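1. predicted model, plus sequence, below.
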Amino acid sequence: MSSVYRPREPVDVRLTLGPLRRGAGDPAWASSPDGSVWQATSTPDGPATLHLAVRRDGIHATAWGPGAERVLAGTPDLLGARDDPSGFDPSLHPVVREAHRTRQALRIPRSGNVLESLVPAVLEQKVVGLDAKAAWRRLVLEHGTPAPGPGPRTLRVPPTASAWRAVPVWDWRRAGVEEARAGTVLRAATVASRLQEGADLPLEEARRRLLTVRGIGPWTVAEVASRALGDADAVSVGDYHLAHLVGWALTGRRTDDAGMLRLLEPWAGHRQRVIRLIELSQTARAPRFGPRMPRALPLR
């Protein structure tokens, strides 16, 4: 199945979808030399593969698998159709103004798939990002399924809720995931349908449902809200690096969570948008704040 999405404003597909991809080795995503993007995903109708290619007449979306119709219908939301930048004033700070000037086609995505954003966020709790990405890659390769259609051979559909519940304890340990994070994923997978219902409810209700799962706190909720729910105001309070990065970018000094929230207050309603612009434009320039955390070894 195929369709053409013609957004009212330009959309940078790769920048917009960047937060959904967990590193270059994420088995659920792939890029082609022509710049097109592949995604493998699970839907209530079954697995699906989505291919997005930017052409002169719009963004061409092609999908395969039982969930093809659903992912095509969700393509506009995935590419930020619900993202409303009105009221956002990048001129309030020169760093934000310059970042926005060169990235005006950035949108806040809304995948609508709560579990597929939640699991990697849980894996990222209190560990080195490289370890979390490696754990996600290993678990998706071992417990996901081949993507339907003619996509890259390495493309895999992430596990469904039932498949996450069936992951044996030794596979969690080989992936470096200890009991606390594995338990959180299992508890979330048990109530996945209730969490998924939140995607069609007011944002505050979706957040409340996520917080009812033991092991999920405000940081994880913000990570999910900014990806699955299209929350342009989400702020991941408690992140090891984010407050320092925002403080350095906006004041030249590192800060804490309270300081970060004060700095972002002028952009209330668009704080996630500002964070994305800062991450894209300043991460490579920022000084390292403290020593690197050591890489983890597989748990036994």
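-> The structure has been received and is ready for your questions.

2. only C-alpha atoms for contact and neighbour calcs from this point on.
-> Fine.

3. now the helices for the stretch 201-300 of the chain?
-> Counting by DSSP state H, counting those that start in this stretch, the stretch 201-300 of the chain has helices at residues 203-211, 218-227, 242-251, 257-264, 271-282.

4. distance to residue 160 for these - can I get that in a markdown table?
-> Formatted as a markdown table, the helices of the stretch 201-300 of the chain follow (distance: least, C-alpha to C-alpha, whole Å):
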| stretch | distance to residue 160 |
| --- | --- |
| helix 203-211 | 18 |
| helix 218-227 | 17 |
| helix 242-251 | 30 |
| helix 257-264 | 34 |
| helix 271-282 | 28 |
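
5. ranking those by burial, who's on top?
-> Among the helices of the stretch 201-300 of the chain, judged by mean count of other C-alpha atoms under 10 Å, the one packed with the most neighbours on average is helix 218-227 (a mean of 24).

6. and the lengthiest strand in the chain, what does it pack onto?
-> Counting residues, the longest strand found in the chain (DSSP state E) is strand 46-55. With contacts defined as 3 or more C-alpha pairs under 8 Å, 6 or more residues apart in numbering; DSSP states H and E, strand 46-55 has these neighbours: strand 37-43, strand 58-64, helix 68-78.

7. so what secondary structure elements neighbour the longest one?
-> Going back to what we said before, that points to helix 68-78. strand 2-5, strand 46-55, strand 58-64.

8. and these as a markdown table, adding distance to residue 73?
-> Shown next, in a markdown table, are the helices and strands packed on helix 68-78 (distance: least, C-alpha to C-alpha, whole Å):
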| stretch | distance to residue 73 |
| --- | --- |
| strand 2-5 | 9 |
| strand 46-55 | 11 |
| strand 58-64 | 10 |
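
9. want to compare, so here's the second one:
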Amino acid sequence: MSGRPGASRRPGDSVEHAAWPLDRAMDLQATLGRLRGGSAPTRWLRADRALWVGSRRSGPATLGLRIVDDSVLAVAVGDGAAEALDNVPTLIGLDDHHRQLFEVHPPALARLARRRTGFRMGATGDLSGALFPAVLGQRVTAGEAHGSWTALCRDLGEGAPNDPSLNVLLGEAELPTLLVPPQPRVLARLTAHELHRYGVDRSRGDLLVGLARRAATIDALVTLPPADVRRRLMTLPGVGPWTASIATRVALGDPDAVLIGDLHLPSTVAWALAREERADDDRMLELLAPYAGNRARVQQLIKSTRIRAPRRASRYKPLPIASM
């Protein structure tokens, strides 16, 4: 579905409205949560309402979304409001569906796919913006990566556009103060010493800055098929399969961008699909082979539940890089 049915444009105004019909349930928190990890200053999520902040070609925008009856209502504020509304169907995966998995084996996976139709694989369309947090997630825990990106957003981001119409739409007297994520040109100027204060080591920091300097070239890849984008990204030094798959999942909604190199995911997938307590990437890929074309969707569905393989070892405790 494309376009903005129900949109009302007021000349010279930076506040725009739109609405789309829903043919089944939607969970905004589950759908949008996977697109931006733990960067709380740039989004506010509930199952039936959300705030999403980002930059478009025409400028920054704050997007408010709310599920009401059988529709999703939207208000966008800021110079990029019109573009933000145009991207809503893609962002929330309005036409995305798990029906390809409704009759698969094991039956437990099919039941999960039928039960989790409120979760969609949406896409931001922002490839460089997906790469930056992914790079920070290399070789560290999710908590460390989210903490670094959140701190960068707070210190280097810009105040998000705001308007009372957002409060009206969301039915909230007070909303959190949100931020536009740092622009590539800002990240491109960071030094290794500055990034160290955010818990980012030299290797990840150099890669982050290098990608920020090439953001325009990277963003031009979004017109290519996801598999081609992954291959192009992996030609960049420091970008491996894990980072490239995260980026295409988030930016392109790539349903087959299978994640390899994750510490716990292989065992989680093996436990869910075969009741095997331990697995490596090779075994996970064997188990996911029957779902080719939807391997990322299967991984994401499993990850969205509380399914976890039994853990025997003590949990990893990260060392604070910034204090070294």
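-> On my side now, so go ahead. Being a predicted model, the structure only gives us computed values, none of them experimental.

10. hang on, the earlier thing: quick one: which of the helices and strands packed on strand 46-55 of structure 1 is nearest residue 161 of structure 1?
-> With respect to residue 161 of structure 1, and counting by C-alpha to C-alpha, the nearest of these is strand 37-43 at 9.7 Å.

11. can you tell me which of the helices and strands packed on strand 46-55 of structure 1 is packed in deepest?
-> Greatest burial across those, using mean count of other C-alpha under 10 Å, falls to strand 37-43, with a mean of 23.

12. quick one: map residue 265 of structure 1 onto structure 2.
-> Mapped onto structure 2 by TM-score structural alignment, residue 265 of structure 1 lines up with residue 289.

13. brain fart, residue 294 of structure 1
-> Under the alignment (TM-score structural alignment), residue 294 of structure 1 maps onto residue 317 of structure 2.

14. how about the contacts made by its match?
-> Residues near residue 317 of structure 2 by C-alpha atoms under 8 Å, 6 or more residues apart in numbering: none.

15. with residue 17 of structure 1 instead?
-> For residue 17 of structure 1, the contact set (C-alpha under 8 Å, 6+ apart) comprises 78-79, 109.

16. residue 86 of structure 2 matches what in structure 1?
-> Match for residue 86 of structure 2 (TM-score structural alignment): residue 73.

17. quick one: residue 62 of structure 2 from residue 186 of structure 2, how far?
-> According to C-alpha to C-alpha, to the nearest Å, residue 62 of structure 2 stands 20 Å off from residue 186 of structure 2.

18. who has more neighbours out of those two?
-> The residue with more neighbours, out of residue 62 of structure 2 and residue 186, is residue 62; 29 against 13, by other C-alpha atoms under 10 Å.

19. excluding covalently adjacent residues, which one is nearest to the most centrally placed residue in structure 2?
-> By C-alpha atoms, centre = their mean, structure 2 has its centre lying nearest to residue 35, at 1.2 Å. Among residues not flanking residue 35 of structure 2 along the chain, residue 250 sits closest, at 5.2 Å (C-alpha to C-alpha, 6 or more residues apart in numbering).

20. need the counterpart of the one you found in structure 1.
-> That one, residue 250 of structure 2, aligns with residue 227 by TM-score structural alignment.

21. list the contacts for that match?
-> The contact partners of residue 227 of structure 1, taken as C-alpha under 8 Å, 6+ apart, are 19-20, 108-111, 117.

22. just give me which of the residues you listed are shared by structure 2.
-> Retained in structure 2 (both residues aligned by TM-score structural alignment, their matches' C-alpha atoms under 8 Å) from the contacts of residue 227 of structure 1: 19-20, 109-111, 117.

23. between those, which is nearest residue 96 of structure 1?
-> Checking these one by one against residue 96 of structure 1 (C-alpha to C-alpha), the nearest turns out to be residue 19, at 18.7 Å.

24. residues near the counterpart of that closest one in structure 2, how many?
-> The alignment partner of residue 19 of structure 1 in structure 2, by TM-score structural alignment, is residue 34. Per other C-alpha under 10 Å, the neighbour tally for residue 34 of structure 2 reads 19.

25. ok, and the closest non-adjacent residue to the residue mapped onto residue 247 of structure 1 from structure 2?
-> In structure 2, residue 247 of structure 1 lines up with residue 270, judged by TM-score structural alignment. Once flanking residues are discounted, residue 270 of structure 2 sits nearest to residue 276: 5.3 Å by C-alpha to C-alpha, 6+ apart.

26. now residue 116 of structure 2
-> Residue 116 of structure 2's closest residue in space is residue 301 (C-alpha to C-alpha, 6+ apart), at 7.6 Å.

27. what sits against the counterpart of that neighbour in structure 1?
-> Under the alignment (TM-score structural alignment), residue 301 of structure 2 pairs with residue 277 of structure 1. For residue 277 of structure 1, the contacting residues are 96, 99-100, 103, by C-alpha under 8 Å, 6+ apart.
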